[in-house]
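Q: sequence unavailable; structure follows:
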């Protein structure tokens, strides 16, 4: 076997792995990254980026249908699903090539193939042995398959199939209402499919603040979706031209006939075939257990991103990659704080949040103050024709600390970063009140929500 020696070997070139590799190279380390399929990983090739491209097409189509509201005329509206998908795939390909360029620019060695550990600092890829000062596992995760609900690519789809659908469904069932499920529900609903969402929990978007999730649900129903909460899909009868789903909602059983089913019931970590068991690496529920600095407990072995647990977000993986590279290079970086990482769902309307929900803030023992501001009170939102939405902020009543922020409405996935920075800087309500927000912007609602928590809102 041919052997090479590196300061750091990264297994997986997704948003955690390739970022870790680049940061390590910037710090003067000799770095190798191993990838079995696509540079950029699931996020860039089959997740975050291509889904946003699809959703942008759906958003534009939705706006075209509303042309009359803006004094415009649009006739003969329609869409070509193949071209919509082709645009999405083209964007993914462009960014995939961009990652390759960045790795090459930074002098990172790229090895394509399946990796396994032959010791905490020894990686085997085919007939190559990569000796390393440290190894970073960034193998990510994949869609969870439930017994009887497994995707087949024909009538029952995973997120990959939904990105390249074999046909446009007239009737669609989405199992699961987390970010992936709701985003695909929004996309296909906007293109005219009759969409039913089934969620086993008592409400959709279960990770979000309950008030925000309830607001979003009203909008989804208004758009024509059927939402079944506290319900379970117990069986799928797969036929040549349809799927008949058996649904149990608190003992009330029914059957739903659809053209396609999207299964979006969570993810499992890619832990198989790495040799973790032989090294004694602790794995719980398919995810590697680490400390706050992503150390596995095995000297010289780290795990980052989806492989290392929640939140399952690309930006969390990237920052963990930077942190671990700096550790390996001899630095003393701050650990990534999960409760200050924003979550974004690009449905229509968008949902975004950071920090504690109202329920979690109360459960943690905080005496809280809550501020709210509706989009209907904001001039820019009305001018955009996007007056449905809300900003909600949660503060510690004693210290004024910003505990959480939750939004639903147009462009909130861009707005949330303001509150993320606020939490990172340990901002209080006074800091936010004294900040001058530009007018006319959607961001003014962030200011008004803070003011409202102390009974000082001006415009509502």
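A: Thanks, I have the structure now. Predicted, not measured: the structure shown is a model, and the values here were computed from it.

Q: use CA for all of it now, contacts and neighbours both
A: Fine.

Q: for the residue nearest in space to the middle of the chain, give me its contacts.
A: The centroid of the chain falls nearest to residue 313 when counting by CA atoms, centre = their mean (4.9 Å). For residue 313, the contact set (CA atoms under 8 Å, 6 or more residues apart in numbering) comprises 305, 306, 343.

Q: for residue 248, state which of these is nearest.
A: Nearest to residue 248 out of the contacts of residue 313 is residue 343 (CA to CA; 29.9 Å).

Q: so that closest one makes contact with residue 356?
A: No - taking contacts as CA atoms under 8 Å, residue 343 lies outside contact range of residue 356: 11.6 Å.

Q: how deep is residue 217 tucked in, by neighbour count?
A: 19 (other CA atoms under 10 Å).

Q: pretty sure it is in a helix, no?
A: Yes - according to DSSP: H, G, I helix; E, B strand; the rest coil, residue 217 belongs to a helix.

Q: what's the closest non-adjacent residue to it?
A: residue 204 (7.2 Å; CA to CA, 6 or more residues apart in numbering).

Q: helix/strand/coil for the one you found?
A: Three-state call for residue 204 (three-state DSSP): coil.

Q: over to the one 3 residues further on?
A: When classified by three-state DSSP, residue 207 comes out as coil.

Q: by contact count, what packs against the longest helix anywhere in the chain?
A: Assignment by DSSP state H gives helix 81-105 as the longest helix of the chain. Applying 3 or more CA pairs under 8 Å, 6 or more residues apart in numbering; DSSP states H and E, we find helix 81-105 packed against helix 17-26, helix 41-46, helix 48-65.

Q: tell me the buried residues in whatever helix or strand comes next after it?
A: The C-terminal neighbour of helix 81-105 among helices and strands, as given by DSSP states H and E, is strand 109-112. For strand 109-112, the neighbour count (16 or more other CA atoms under 10 Å) marks 110, 111, 112 as buried.

Q: what's in contact with the longest helix of the chain?
A: 18, 21-22, 38-40, 44-46, 49-51, 53-54, 57, 109-110, 163-164, 168.

Q: what about versus this one:
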């Protein structure tokens, strides 16, 4: 059996793992990265963030052409569109391959040794990797666990056949006639909306009383209204049951049994950390519920064993994992680092999009020491000029009354995802309302709504 010894061993090639690998290589640390199956880039690049946004983009293009059919839109007319989803998926796969190749080139440049195979730990610093060329035993001084997460499966709706997870939903060869989505969180809504744009009849079954229950109602109302306008059936406060004979059984909010016809049932009830199947139980690390317990350096309870990304808890976001992976590499190289961000902004690529960073209204409910200011996108010229001003979108600023420190930022509307980095930057820098008000914002852009919301919080918005 081949045996390797290395300074750093990374398990998982997702956004946390490969970024850690690249940074380790840049810092001169001998590094081995084990890719266990999803491919370089992990869930996000291969079957998550990137391919889903590609499908969402294609769906929006299809919808644009469909609007131009018949009487037309904006003076534009077109024939009724058709879609060959297999070709759309082929285009999406091409994007994934291109990004895979890019990650591989970056790892090679950083002199990281990549091994494709499944790793199983025998103890905290030693694992056996099953590869196509036979098993390899790897021993390391430092181990970075970056195994990511996987879709939660419901026992009464096991994945297989016409019951699919988001992974399969991104690789269908045809648009299903009837799609039922179980779970009204961001993954289910993003994909459900995309397939509705492509022409599928869509129903959403959610246990909570409203969609996107982790966000406040004002943020989710524009999405709810889009769903209603486009004929998406909403079964809120409902529980899904089994699937058979082309129908999903549910129990409605009123306790009534109901059968919903479905060609495909997409189950998106959350994700869980991937903690089984690779010997975590042999490593002696402490757990925090289903997650690996880490401190503010991403160190586990076992010396020189680190964990990053979805394995470490909420928020389970790719950019969090990347930041942690980069930090851990620098700590191993001797730098003094802590993972203590002011905020980790999140985006829902729904229709319209939602952005949230820092504290929201629910976090400051009942407090009289904060200012909340909302500015509608309907009052922004750029929004109107790109048909993004009529869906109830807005930018919201939450700040301290005493020193005007910005505490939270939210937005809902078309294309507002692009505001997320500005929101995160202002919070991270400890900006006050006057900082935003004092920046000359480019006209015409959607970012002007952030400016105006801050001006309004100070009592002198210009365009409202």
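A: Looks like it came in fine. Just so we're clear, the structure is a prediction, and the values are computed from it rather than from any experiment.

Q: do you know the score for how well these two fit?
A: Once superposed, chain against chain, the TM-score is 0.95 (TM-score structural alignment, normalised by the length of structure 1); 454 aligned residues with a CA RMSD of 1.6 Å.

Q: which residues touch residue 213 of structure 2?
A: Contacts of residue 213 of structure 2 by CA under 8 Å, 6+ apart are residue 185.

Q: ok, which stretches of structure 2 are helices?
A: Under DSSP H, structure 2 gives helices at 15-26, 42-47, 49-68, 85-109, 166-169, 186-197, 217-229, 318-332, 381-385, 420-428, 433-438, 448-457.

Q: looking at these, which is closest to residue 241 of structure 2?
A: Using CA to CA, the nearest of the helices of structure 2 to residue 241 of structure 2 is helix 186-197, at 17.1 Å.

Q: read off where the closest one ends up in structure 1.
A: Per TM-score structural alignment, the counterpart of helix 186-197 of structure 2 in structure 1 is residues 179-190.

Q: show me how far the matching stretch is from its chain's centre.
A: 13 Å (CA atoms, centre = their mean, to the nearest Å).

Q: how about residues contacting that stretch?
A: Contacts for stretch 179-190 of structure 1 (CA under 8 Å, 6+ apart): 51, 54-55, 58-59, 61-62, 159, 162, 172, 174-176, 195-197, 205, 220, 223-225, 262-265, 344-348.

Q: hmm, try it at 7 Å
A: 55, 58, 62, 174, 175, 195, 264, 345, 346, 347, 348 (CA atoms under 7 Å, 6 or more residues apart in numbering).

Q: one more: stretch 114-122 of structure 1?
A: By CA under 7 Å, 6+ apart, the list of residues contacting stretch 114-122 of structure 1 reads 11, 34, 36, 123-125, 129-135, 273-275, 279, 298, 300-301.

Q: also stretch 43-51 of structure 1?
A: 14, 15, 88, 89, 91, 92, 96, 160, 163, 314.

Q: list buried residues within those.
A: Of the contacts of stretch 43-51 of structure 1, these count as buried by 16+ other CA under 10 Å: 14, 15, 88, 89, 92, 96, 160, 163, 314.

Q: hmm, back to that, would you write a ChimeraX line that selects the buried entries of the contacts of helix 81-105 of structure 1?
A: Only the buried entries of the contacts of helix 81-105 of structure 1 go into this ChimeraX selection, using 16+ other CA under 10 Å:
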select :18,21,22,38,39,40,44,45,46,49,50,51,53,54,57,110,163,164,168
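
Q: on that earlier part again, trace the residue nearest to the centre of structure 1 over to structure 2, please.
A: By TM-score structural alignment, residue 313 of structure 1 lines up with residue 317.

Q: which residues does residue 167 of structure 2 contact?
A: Counting by CA under 7 Å, 6+ apart, residue 167 of structure 2 has contacts residue 47.

Q: what about the equivalent of residue 299 of structure 1 over in structure 2, how many neighbours?
A: Counting by TM-score structural alignment, residue 299 of structure 1 lines up with residue 303 in structure 2. When neighbours are counted by other CA under 10 Å, residue 303 of structure 2 registers 13.

Q: same question for residue 341 of structure 2.
A: Neighbour tally, residue 341 of structure 2, other CA under 10 Å: 11.

Q: could you do residue 398 of structure 1 as well?
A: Neighbour number of residue 398 of structure 1 under other CA under 10 Å is 10.

Q: what's the matching residue for it over in structure 2?
A: Match for residue 398 of structure 1 (TM-score structural alignment): residue 402.

Q: structure 2: which residue goes with residue 70 of structure 1?
A: Residue 70 of structure 1 maps onto residue 74 in structure 2, by TM-score structural alignment.

Q: and its match, how close does it get to residue 68 of structure 2?
A: Using CA to CA, to the nearest Å, residue 74 of structure 2 is found at 8 Å from residue 68 of structure 2.

Q: who's more crowded, those two?
A: Higher neighbour count among residue 74 of structure 2 and residue 68: residue 68, with 18 against 9, using other CA under 10 Å.

Q: grab the nearest non-local neighbour of residue 436 of structure 2.
A: residue 451 (6.0 Å).

Q: count the neighbours of the equivalent of that neighbour over in structure 1 for me.
A: Applying TM-score structural alignment, one finds that residue 451 of structure 2 aligns to residue 447 in structure 1. Applying other CA under 10 Å, we find 23 residues neighbouring residue 447 of structure 1.

Q: cool, the one 4 residues further on as well?
A: By other CA under 10 Å, 22 other residues sit near residue 451 of structure 1.

Q: just to check, it is in contact with residue 459?
A: No - counting by CA atoms under 7 Å, residue 451 of structure 1 stays clear of residue 459, with 10.2 Å between them.

Q: pull the contacting residues for residue 462 of structure 2.
A: residue 452.

Q: distance of the equivalent of it over in structure 1 from residue 222 of structure 1?
A: Counting by TM-score structural alignment, residue 462 of structure 2 corresponds to residue 458 in structure 1. Computed with CA to CA, the distance linking residue 458 of structure 1 and residue 222 of structure 1 is 30 Å.

Q: residue 207 of structure 2 -> structure 1?
A: Aligned partner of residue 207 of structure 2 by TM-score structural alignment: residue 200.

Q: ok, now which ones touch that match?
A: Contacts of residue 200 of structure 1 by CA under 7 Å, 6+ apart are 229, 230, 231, 232.

Q: the aligned partner of residue 371 of structure 1 in structure 2 and residue 455 of structure 2, how far apart?
A: Structural alignment (TM-score structural alignment) places residue 371 of structure 1 against residue 373 in structure 2. For residue 373 of structure 2, the distance to residue 455 of structure 2 equals 9 Å [CA to CA].
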